Each structure stands twice: as structure tokens, then as C-alpha cells.
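In: A predicted structure for the sequence below; I have some questions about it.
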Amino acid sequence: MEKSLHNEGEQFGKLNISDDVLSTIASIAASEVKGVTSMSGGITGGIVEMLGKKPVGKGVKIEIEEEKVKVDIFLVVNYGVRIPDVAWEVQENVKKSIEAMAGLKVAQVNINVQGVNFQKVNPKEGDLKSQEEK
């Protein structure tokens, strides 16, 4: 994304913000939301990881049209959370972060829930199981 930098009518030059930077901002903003387990890289992210490269902005796709950003987020949520609430909070946090840090208008933040994390250790359940076996 390229923007011109102006100060009272004077042009200082151009600012280029890479899609990778926007992806990283969106990924971090989404990961900060309670109930989000991880970002899902999908097939493309898996291939990149197999090649030994760390995916930048894993689980995020960025499109820019007419100085407006469209963001697609792919994530995994914790079991038991209310998915629409988590999705709304992710949308708000991603939009706020990109607009504040990059100065770009966010037109859409689309949430794609790719999975549910069931791993929750409950020591009491473990104790009950061992007592039942005795």
C-alpha cells in the first residue's frame, strides 16, 4: 500500500506499507482476543512452514482496493466460547489496530473459524477418573 506524506500542502515523499506488515498487525490483534486459540494458516501456511520459513501474518489474507483494506482472518477458537462474540471482538480489534497503526481505512474484516480447540486440562476430572477406576 502506498500513501503520499503531506504537511500543509508540501509533499515529503511516499510511504509504502507492505501487505506483510498489515498481516502481522491483524494477526497480533486477533490473537489478543480472549477465546482465540491460534491463527490457522491453512494449506498455504502449512506448505510455507514445511519449507522452513516462518509464515508472516499466519491466518490472515489482505486485499487493498482504492485505499481500503479488506482482511480475511482464519482462526481456531477455544471450546465453550460464544463464537459470534469472539468474532465480533476480533473484527473490532483488527480494524482498530490497522487504522491506528497504518492510517488506512478498513472496509471489511471477515472471520473464518477453522476449528475448535478441545484441549482443556481439568485436574478435578482427572481425579474423578482415577477414583472411578479403583
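Out: Nice, I can see it. Residues are numbered from 1 along each chain as shown.
In: from now on I want contacts and neighbour counts done on CA atoms only, so please keep to that.
Out: Fine.
In: do you know how far Ile98 is from Thr24?
Out: Going from Ile98 to Thr24 by Cα to Cα, to the nearest Å gives 10 Å.
In: ok, those two, which is more surrounded?
Out: Ile98 (22 against 18; other Cα atoms under 10 Å).
In: and here is the other one:
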Amino acid sequence: MNDVSKKVEKSLHISQDVIAQIVTNSVNEIEGVYGIAPVMKTPRQLWFRQENFGNIRIGLVDDVLSVSIGIILCRGAKAVSVAEEIQDKVKSAVQNMLGLTVAKVNVTICGVDLSEKE
């Protein structure tokens, strides 16, 4: 009799939409952020009715992520402190939830919401 050895290869594939949703949730919890800067939907997103997470770009090289986010600040928010808080929160959220290393989080201030606070 031959012994049959069973090899099971395990792999995990994480959609960029999942990473973008984690980033979106993290950013929306930060005081001083009005929202993530919008971008136009692609024809593919329109056709398949896919969600558009805004100005978020994700790069993955050898299980190391780089994230770039465009945000809109609330009126009176301090840009540097809000950007630093976004970097810390996004990095820790992605690393804790997915176990992936985040090398850098780039934050671009794309605008400021000038409407009056209620």
C-alpha cells in the first residue's frame, strides 16, 4: 500500500474593495474630516453597479501595502494634525483587520468644505 500524502495549499485573496471599505470607515471616524474626495465612476462600476469608494488608491507589493487617500476637510480643521491622525488610524486598522503590513499612507488634502456647521 502506498501512503497518500495530502498537501493543501492555502491562500487568501483580499479584494481591494474590502481594503477601501476599511480605509473609508477609519477615515470617517476622524474629527475634522468631511469625507473622502469623490472621483467619477468608471463605466465598469456603472455597468456592474459597483460601489465607488472615492479617491483611494491601493498598491500591494509582496504583501506590503501602500495607501493613498484624497480627503476633504471640514471648515476650521487643522490639516497637518488631521492628516497624521488619518495615517495612524488607517495603518493600524488595516494591519489589525487584515494582518498586512502597511508601508505608507499618503494623504492628499483635495478641498475644504466651507458650509456652516449646524
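Out: Yep, that arrived. Predicted, not measured: the structure shown is a model, and the values here were computed from it.
In: what is the corresponding segment of the second structure for the longest helix seen in the first structure?
Out: Ranked by residue count and defined by DSSP state H, the top helix of the first structure is helix 83-102. Matched against the second structure by TM-score structural alignment, helix 83-102 of the first structure falls on residues 79-98.
In: list the buried ones in that stretch?
Out: The neighbour-count check on stretch 79-98 of the second structure (16 or more other Cα atoms under 10 Å) flags 79, 82-83, 86-87, 89-94 as buried.
In: and of those, the nearest to Ile56 of the second structure?
Out: Taking Cα to Cα as the measure, Ile56 of the second structure sits nearest to Val90 out of the buried residues of stretch 79-98 of the second structure, at 11.8 Å.
In: please name the nearest non-neighbouring residue to the counterpart of Ser38 of the first structure in the second structure.
Out: When the second structure is aligned by TM-score structural alignment, the residue opposite Ser38 of the first structure is Gly35. Sequence neighbours aside, Ile72 is the residue nearest to Gly35 of the second structure in space, at 5.4 Å (criterion: Cα to Cα, 6 or more residues apart in numbering).
In: tell me which element that neighbour falls in.
Out: Element membership for Ile72 of the second structure, per DSSP states H and E: strand 64-74.
In: name the residues that touch that strand?
Out: By Cα atoms under 8 Å, 6 or more residues apart in numbering, the residues outside strand 64-74 of the second structure that reach it are 32-37, 54-60, 79, 100-114.
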